[in-house]
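# Predicted coordinates and the sequence they were generated for:
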Amino acid sequence: MSAYVTPIVSAILVFAAIAILVTVPWAVYQYRKYGYYSFWKSFMLATFIFYSLSAFFLVILPLPESRINCVERLPLAHYMQTTPFQFIADIQREATINWSSLATYKQLAKTPAFYQLIFNVLLLFPLGVYIRYMWKQKRNVWRAFVIGFFISLFFEVTQLTGLYGFYTCPYRLFDVDDLLANTTGAVLGFALAPLFLMFIPSKSSLQIRDAAMSEKREATRGAELLALFFDIIASQVIAGMLATFGNQQWFEQQLLFFVTLFVMIVVIPLVNHGRTLGALVVKIRYETIQRTLGISLLKRYIAIALPYILGIISSMTDAAVPNETGWTLIFLISLNLLSVFVTVIIIIHLVWRLLRRTKPFYFDHYSGTVALRQERMKKK
């Protein structure tokens, strides 16, 4: 069982690292190209990456303990099984089966050669499902055959060459039956894919949604929140860099952050046609439904900064009164609870607005700002 568990666990760990590295860039790409974040595109991409890692690790793991994994080099033919359908003889050798008697087939459940055959069929079965998703028509089954064959050949060559020369000798057998089983699995996956894809929007329906979203003038809530995330992170990084030169105290560092954030989300968009640095990343811009953009941006800044200010006041009060008792203790506890309560409410509000999509964030509603897609404005 560990022969299967270890590769899957390895795939999970590598996939988690990849997800951490590419989630934000992938979101930026989608917002810039399509104007919205597609859950189903992300789901299909994520599952494909995880499947690919799992399949590859199942083929190459476990690795030999040493790069010098053989006493002497033997001809490559020694590591190759080139007789098609050899698995039938292997099964017959490991179990007494009369192929004309169904009663003897129950012995297959105890036959390692049969397990290996089923595993090799299932290995590329999901690949056939993904190919069917990309090329929906039945006539494209030849794509599943060709791609499945060459992916299987890649696996077999990887094994035959000892990870392309990293190990002195192959540590697994090149088996032509594996090529046949893997390719069969890809074709079966293609044929049976509709059973697995019935609950997933088709590629064509996602393309229709892309076209519909591209016609919308207003930016999505996700795009605006991601832009704000970049603005806040950029402000923190810049403020931190400036603080290292002046050796400021904690309060001065916080004040520097608020000044930097003010420049980032008020001053810069005023001189850059409503675009902050974060807005440039996701290709949006800010306008106002009130009289003056500057006043709206200032009100938006206040609404965004207030939760930070409340948390700072709470931290400063705790530090200023180290030995609190009586009413002072009650006041500090209440202040901390208020800070936590406001933070939780804001998080719930942001998540709810992301799900509802139609209503603005509290800071936009208060300030009268509207986030618009930049490419739409260029067409005007």
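Arrived safely. Numbering: from 1, shown residues only.

# contacts and neighbour counts: CA atoms only from here.
Fine.

# Helices of the stretch 201-350 of the chain, start to end?
Applying DSSP state H, counting those that start in this stretch to the stretch 201-350 of the chain gives helices spanning 203-214, 221-246, 250-262, 268-271, 277-282, 293-320, 326-356.

# ditto for the stretch 1-150 of the chain
So, for the stretch 1-150 of the chain - with DSSP H, counting those that start in this stretch - the helices run 2-33, 39-60, 86-94, 112-123, 125-134, 141-160.

# Can you give me the neighbour number for residue 278?
For residue 278, the count of nearby residues is 24 (other CA atoms under 10 Å).

# ok, second structure coming up, stack it against the first:
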Amino acid sequence: MSLWASVVAYSFMYYMLSTLFLVLLPLPETRDTCAHQSADTVYYSLVPFSFVSDTLAASSIVWSNPTTYMQVFQQSAFWQATFNFLLLLPFGVYLRYFWQEKRHWKRALAFGFALSLFYEVTQVTGIYGIYNCPYRIFDVDDLMLNSSGALFGYWIGPIILALFPSKKTLLAKTAKIRQSERVPPLSQLLAVWVDYFAIQAVLFVTIGFFTANELIEMLCTTVGFLLVYFALPLQCGGKTIGTNLLRFKLADPQGETPSRKALLFCAFSLSVNKPGLINGERSGILSHKKVGQLRRLSRDVCKKGVNH
């Protein structure tokens, strides 16, 4: 993928995860949420536009006196409704980018409603039984506001998308990249990141609970890199976890699977330099020096990136 196509894809995934976390977090401290609720607790609100009556009831608006209208902005019910409206507005913009045409607005409304319904059901079921009682209510106002926000985002999508490269341009660049045998350095670095964090995740759930010895962790990490960058490419035609996700594979200048020597060198080099994969104390930002090192290290085995 081109840089902008990658930005769109990863930003969409980040947005969807962030939205889910905003809806579900903070989580209760205990799974027995029923113990902290009274027996007559109501877990749903099925009266439409309750946020309007709640806002007006909490304020002292005098309709004949416009100066009192500003009290609306001091009410929590108003800001909660505003947040629910804005929550899925970016979702509508993404849908407009994916579908392009205005005539699909009904589909966008349906998708927005379905996503909002998923959030509400997740809440009212206590995240599908993890908690024995819901810790947030099912609110029909949330359904309406989320859905209308997604629809509004779909309508104003062209205004926002005008600031970025068009989908047609990105598809043309993506096609050009796929025709090229050279994989962009950013894709190579992202693949290394994916492989590195996959190795660390496996180590965390296997030895992380049993030892904190740095020597053992270093040896296990080295073994992990050998498996991912030596054994796996040999068995899978030059593919690792990260390269498969980024849709390319390791190849020598002739387009074939790299030699055992090249793969072994790459695995050991990355394992030795693995602290440099993360700049500073796990800040997640690659330093310019380490970027250059990783590019040079990958040059032997990624001389030709073969897209698939």
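Received it, and whenever you're ready, just let me know what you need. Keep in mind that this is a model prediction, so the values were computed, not measured.

# Now the TM-score, please.
Overlay of the two chains. TM-score (TM-score structural alignment, normalised by the length of structure 2): 0.63; 241 aligned residues with a CA RMSD of 4.3 Å.

# Could you dump the helices of the stretch 201-350 of structure 1 into TSV with distance to residue 59 of structure 1 added?
Below are those laid out as TSV (distance: least, CA to CA, whole Å):
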stretch	distance to residue 59 of structure 1
helix 203-214	30
helix 221-246	39
helix 250-262	50
helix 268-271	53
helix 277-282	39
helix 293-320	51
helix 326-356	41
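
# Of all the ones you listed, which one is nearest residue 66 of structure 1?
Proximity to residue 66 of structure 1 (CA to CA) singles out helix 221-246 among the helices of the stretch 201-350 of structure 1, at 44.4 Å.

# okay but residue 242 of structure 2 is in contact with residue 190, surely?
Yes - Residue 242 of structure 2 is within contact range of residue 190, at 7.3 Å (criterion: CA atoms under 8 Å).

# quick one: which of the two has more around it?
Each of residue 242 of structure 2 and residue 190 has its neighbours counted (other CA under 10 Å); residue 242 has more, 23 against 15.

# what sits against that one?
190, 191, 192, 193, 194, 195 (CA atoms under 8 Å, 6 or more residues apart in numbering).

# Excluding chain neighbours, what is closest to the third one?
Read that as residue 192 of structure 2. Of all residues not flanking residue 192 of structure 2 in the chain, residue 242 sits nearest, at 6.4 Å (CA to CA, 6 or more residues apart in numbering).

# how would you label that neighbour: helix, strand or coil?
The three-state label for residue 242 of structure 2, taken from DSSP: H, G, I helix; E, B strand; the rest coil, comes out as helix.

# follow-up on the earlier one: return the members of the contacts of residue 242 of structure 2 classed as buried.
191, 192, 193, 194, 195 (16 or more other CA atoms under 10 Å).

# just curious, which of the residues you listed is nearest to residue 49 of structure 2?
Within those, proximity to residue 49 of structure 2 (CA to CA) peaks at residue 194, which comes in at 45.4 Å.

# Work out the gap between the host helix or strand of the closest one and the centre of the chain.
Using DSSP states H and E, residue 194 of structure 2 maps to helix 185-206. Helix 185-206 of structure 2 sits 16 Å away from the centroid of its parent chain (CA atoms, centre = their mean, to the nearest Å).

# what does the very next helix or strand once past that helix contact?
Following helix 185-206 of structure 2 in sequence order, the next helix or strand is helix 214-226 (DSSP H and E). If you take CA under 8 Å, 6+ apart as the criterion, helix 214-226 of structure 2 is touched by 196, 199, 200, 203, 264, 267, 268, 270, 271, 272.

# Adding neighbour count, write the residues you listed out as TSV.
As requested, the contacts of helix 214-226 of structure 2 are arranged in TSV below (neighbours: other CA atoms under 10 Å):
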residue	neighbour count
196	21
199	20
200	17
203	16
264	16
267	24
268	17
270	22
271	22
272	14
